[in-house]
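Trainee: What follows is a predicted structure for the sequence shown.
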Amino acid sequence: MATGTHFHQELATLRVKVLEMATLALRNLETAIKALHERDYELAQYVIDHDCDINRLECEIDDLSLRLLALEQPMAVDLRTIVGIQRVNVNLERVGDEAVNIAEKAMFLASRPVLPFSEQLEELAEVARTMFVHSLTCFKDNNVEAAYEVCRMDLKCNALEVDLLKGLMDYMSKESPAVERAVHTILISRALERVGDLSTNIAEAVVFIVDGDNIKHRFFD
């Protein structure tokens, strides 16, 4: 097992970078959701303009984790920590991408009439945001019990997305002038559901780091 002081200092640096990236991803996700709800073009543009901050950190984390694996050849929990961090890193970057997707659709919808699905969309957005926040807390605290709770929350996120999709599909069949807006809203709902999936992936990575268990693709109720 890699036990050198330098190695663990580098590992601590790696965790700090992940938490910094997590903060930026959460900022962009919350800003994108706010831009959607408030129909704010400038907030949406902010998300798009600052996605590069997340991408930069993803590369830094990837480089450092690969260097630690290659040079230190860690074992046991140290190895799991680095591999788990690599998984978290990928999912954080994808949350940033989904925030951009939401922001782009919000920019389109900002100048169009509002569809009668705001409350459902807000509920889905809040569940997805809460899942992401909880997944980040799990990682920060190495909290396995909370990680399992995030996985269970994904069922609600999926159900909300399905209900919203059904409502929008029915609405489009009756209100043809609203089809373009409804399609953009469907894409937003899909992005929010994806945030829930990515949050679940992060929670699963926490379980792997702490317990060494691979719980990917396991069903929860």
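Mentor: Yep, that arrived. Numbers count the residues shown, from 1 in each chain.

Trainee: switch to C-alpha atoms for all contacts and neighbour counts from now on
Mentor: Will do.

Trainee: And the helix or strand harbouring D170, what's buried?
Mentor: Using DSSP states H and E, D170 falls within helix 144-174. For helix 144-174, the neighbour count (16 or more other C-alpha atoms under 10 Å) marks 144, 146-154, 157-158, 160-162, 164-165, 167-168, 171-172 as buried.

Trainee: separation between the residue of the chain positioned farthest from its centre and N55?
Mentor: Note on the chain: the largest C-alpha distance from the chain mean falls to K174, namely 33.7 Å (C-alpha atoms, centre = their mean). Remark: distance between K174 and N55 (C-alpha to C-alpha, to the nearest Å) = 42 Å.

Trainee: How about the residue nearest to the spatial centre of the chain, nearest residue that isn't a chain neighbour?
Mentor: Closest to where the C-alpha atoms of the chain average out (C-alpha atoms, centre = their mean) is V95, at 3.5 Å. Distances taken as C-alpha to C-alpha, 6 or more residues apart in numbering put V195 closest to V95, at 5.8 Å, once the chain neighbours are dropped.

Trainee: Would you confirm that that neighbour contacts A128?
Mentor: Yes: assessed by C-alpha atoms under 8 Å, V195 is found in contact with A128 at 5.9 Å.

Trainee: for the helix or strand V16 falls within, the distance to its chain's centre please.
Mentor: For V16, the element it lies in under DSSP H and E is helix 5-38. Here helix 5-38 is found 11 Å from its chain centre; the criterion is C-alpha atoms, centre = their mean, to the nearest Å.

Trainee: Distance check, the residue lying closest to N214 once chain neighbours are set aside against M107.
Mentor: Leaving out its chain neighbours, the residue that sits closest to N214 by C-alpha to C-alpha, 6+ apart is F208, at 5.6 Å. Between F208 and M107 the distance, using C-alpha to C-alpha, works out to 38 Å.

Trainee: for comparison:
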Amino acid sequence: MEQRAHFTKKMDDLKVQVLRMSSMAETALNNSIKALTECNAELAEDIIMNDIKINELECELDEYNLGLLALDQPMARDLRFIVGSMRIASNLERIGDQAVNLSHRAVFLSTRPPLPFNQKLEQMCTVAQNMVAKAVKAFADEDHALAAEVCSMDNDADSLNVRILKGLIENMVSETRIVERGVHLIMAAAHLERVADQATNIAESVIFITQGVNIKHQCKG
């Protein structure tokens, strides 16, 4: 009984650490979007510099999870939770990387005259942020229905990315002086689309943990 209680505490600690990493990744994403939309180079540089903290936490989680697998030999749902947590941590680290990529776009754009407001890009930012927030909440609450909702949002992100690309290309054809800045916005939209993909991956891992069903690559259907 005491051994089981000790293992349960380890699992609780794992969840706390994954949620801590989730908070760090969400903060980096939200701040990178703020830096991009406000052309705030100082904020962007902070995000780039602090990304190492997210990377370090992923390494710590990997080591912790491997220890659980090797020493405690978990079964059934506990095993799924550990494997799912490893997948989630990997995707959170990638969201941190996309926040860095967005920050590099912000640094560049801060040195150029601002482009006109892009409503579709703003929508893309909102969709990506909502998907990550809901995916994290689905993990925290172990809510497979919310996770499925995140999966269904991915098509919206894909569609917006295509519309942003087409719109910016049309603008660049008609006004060549914005080409350089337009390319950076196209890349920013691509980074946000990848964030949406990673949020979807997190949601898929939540469904794996809670339902024991592997739906990887099915959300795109």
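Mentor: Now that the structure is in, tell me what you want to look at. Given the structure is predicted, the values throughout are model-derived calculations rather than measurements.

Trainee: Can you give me the TM-score here?
Mentor: Once superposed, chain against chain, the TM-score is 0.95 (TM-score structural alignment, normalised by the length of the first structure); 219 aligned residues with a C-alpha RMSD of 1.3 Å.

Trainee: so which helix or strand takes in the residue nearest to V95 of the first structure?
Mentor: V195 of the first structure belongs to helix 179-211, assigned by DSSP H and E.

Trainee: Kindly report the same for L121 of the first structure.
Mentor: Short version: L121 of the first structure belongs to helix 118-141, going by DSSP H and E.

Trainee: Show me what that helix is in contact with.
Mentor: 19, 22, 26, 29-30, 33, 37, 143-144, 146-147, 150, 153-154, 156-157, 160-161, 164, 189, 192-193, 195-196, 198-200, 202-203, 206 (C-alpha atoms under 8 Å, 6 or more residues apart in numbering).

Trainee: How about that helix, which residues are buried there?
Mentor: Buried residues in helix 118-141 of the first structure, defined by neighbour count with 16+ other C-alpha under 10 Å: 120-122, 124-139.

Trainee: before we move on, what about stretch 57-77 of the second structure?
Mentor: L57, E58, L61, D62, Y64, N65, L68.

Trainee: Which part of the first structure matches it?
Mentor: Under TM-score structural alignment, stretch 57-77 of the second structure corresponds to residues 57-77 of the first structure.

Trainee: before we move on, what about stretch 25-39 of the second structure?
Mentor: With TM-score structural alignment as the criterion, stretch 25-39 of the second structure aligns to 25-39.

Trainee: Can you get me a residue count around F7 of the second structure?
Mentor: Neighbour count of F7 of the second structure, defined by other C-alpha atoms under 10 Å: 16.

Trainee: actually D51 of the second structure, not the one I typed
Mentor: So D51 of the second structure, with other C-alpha under 10 Å, has 18 neighbours.

Trainee: What residues does it make contact with?
Mentor: G96, D97, V100.

Trainee: Now do the same for K216 of the first structure: helix, strand or coil?
Mentor: Counting by DSSP: H, G, I helix; E, B strand; the rest coil, the backbone at K216 of the first structure sits in coil.

Trainee: Would you mind measuring from it to V150 of the first structure?
Mentor: 13 Å.

Trainee: Which strand or helix spans L115 of the second structure?
Mentor: Here L115 of the second structure is assigned to no helix or strand, by DSSP H and E.

Trainee: Identify the residue of the first structure aligned to it.
Mentor: By TM-score structural alignment, L115 of the second structure lines up with L115.

Trainee: Quick one: neighbours of that match, just the number.
Mentor: By other C-alpha under 10 Å, 13 other residues sit near L115 of the first structure.

Trainee: E161 of the first structure versus that one, what's the distance?
Mentor: 16 Å.

Trainee: ok, now R152 of the first structure?
Mentor: Taking C-alpha to C-alpha, one finds R152 of the first structure at 15 Å from E161 of the first structure.

Trainee: how much does the helix holding V195 of the first structure stray from the second structure?
Mentor: By mean C-alpha distance after the TM-score superposition for the first structure, the fitted helix 179-211 of the first structure averages 0.5 Å away from its aligned residues in the second structure.

Trainee: now for that helix, which elements pack on it?
Mentor: In terms of contacts (3 or more C-alpha pairs under 8 Å, 6 or more residues apart in numbering; DSSP states H and E), helix 179-211 of the first structure is packed against helix 76-109, helix 118-141, helix 144-174.
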